[in-house]
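# have a look; sequence and predicted model below, questions after that.
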Amino acid sequence: MTGVGDRVRSICLALPGAAEKTSHGSPAFFAGKQFVMLRHQGHHDHDFPHLWCAAPAGAQEELIASDPERYFRPPYDGHRGWIGVRLDGLQEDDWTELTETIEEAYRAIAPAKLLAELDARG
């Protein structure tokens, strides 16, 4: 997952005020609160690399319904509306959607000051 993980890390850390910390043995990204966690292959019987991320209300159901092969309800955080995203088999076109999903996760938890900074970037 190194190449994919590095790319996810770059997307997350490009967001205002984002920081990486280890949480439960995995790389996690915070902007005040956690918004993304990278998970390795074999975690909770998921035999594929994936991430868990915060999501706006209703997004979990919508994304899982739109592509149940890519999106899933993660254990522990799924009840809070978080989504799981498979990272294996990503094509170049998929990165645009993944970047948008990560930004939505950030927007779901980041404080207003950081959101204003993101919006000012255009």
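All right, it came through fine. Numbers count the residues shown, from 1 in each chain.
# switch to C-alpha atoms for all contacts and neighbour counts from now on
Fine.
# where exactly do the helices run in this protein?
2-13, 59-66, 94-109, 112-121 (DSSP state H).
# in TSV, list these along with mean neighbour count.
Formatted as TSV, the entries for the helices of the chain read as follows, by neighbours: other C-alpha atoms under 10 Å:
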stretch	mean neighbour count
helix 2-13	15
helix 59-66	16
helix 94-109	17
helix 112-121	12
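# here's the one I want to compare it with:
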Amino acid sequence: MRFRVGQIVYVAFSRAETTMGFAFPKEERAALVAAEPERFRLPRMSELRFHWVECVLATLEPAEAREFVVDAWRMVVPQKLSRAYDLAHPDGPG
């Protein structure tokens, strides 16, 4: 299953729904993976050029997963829409 804005995928789940890939800043992903390699991993070599990271879904709390999804969505929508979301959800995602 994939979630898109236009043609840009910002979240995708494996067929078995055991992993979730999501948009994530390239410059921050190595630190995320290094900090928790049992939870996060880099995408395949062929996908390293994209702003993407993968995680083991069972290791995420629902609120944490929601935050990653919302942050990934923010990377692909216009800032105007992201700001409108912030106004509607002043306490953050959820």
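Received the coordinates, thanks. Just so it is clear, the model here is predicted, and its values are computed rather than measured.
# among the helices of structure 1, which comes closest to L38 of structure 1?
Shortest separation from L38 of structure 1 across the helices of structure 1 is recorded for helix 2-13, at 7.3 Å, computed as C-alpha to C-alpha.
# about what we covered before: turn the helices of structure 1 into CSV, including distance to F30 of structure 1.
As requested, the helices of structure 1 are exported to CSV (distance: least, C-alpha to C-alpha, whole Å):
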stretch, distance to F30 of structure 1
helix 2-13, 9
helix 59-66, 20
helix 94-109, 8
helix 112-121, 12
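# of all these, which one is nearest R39 of structure 1?
Shortest separation from R39 of structure 1 across these is recorded for helix 2-13, at 9.2 Å, computed as C-alpha to C-alpha.
# skipping its backbone neighbours, what lies nearest the most centrally placed residue in structure 2 in space?
The C-alpha lying nearest the average C-alpha coordinate of structure 2 belongs to F22 (C-alpha atoms, centre = their mean; 3.0 Å). When the adjacent residues along the chain are set aside, F22 of structure 2 lies closest to V11, with 4.3 Å between them (C-alpha to C-alpha, 6 or more residues apart in numbering).
# aligned to that neighbour, what sits in structure 1?
Aligned against structure 1 by TM-score structural alignment, V11 of structure 2 finds its counterpart in V36.
# just A35 of structure 2 next, same as before
Going residue by residue (TM-score structural alignment), A35 of structure 2 aligns to S66.
# and L87 of structure 2, by the same measure?
Pairing criterion TM-score structural alignment: the partner of L87 of structure 2 within structure 1 is identified as A120.
# A63 of structure 2 now?
In the superposition onto structure 1, A63 of structure 2 corresponds to T96 when matched by TM-score structural alignment.
# give me the distance between its match and Y71 of structure 1.
Plainly put, T96 of structure 1 is 15 Å away from Y71 of structure 1 if you go by C-alpha to C-alpha, to the nearest Å.
# hmm, the residue nearest to F22 of structure 2 is touching R4, no?
Yes - distance between V11 of structure 2 and R4: 7.3 Å, which falls inside the contact criterion (C-alpha atoms under 8 Å).
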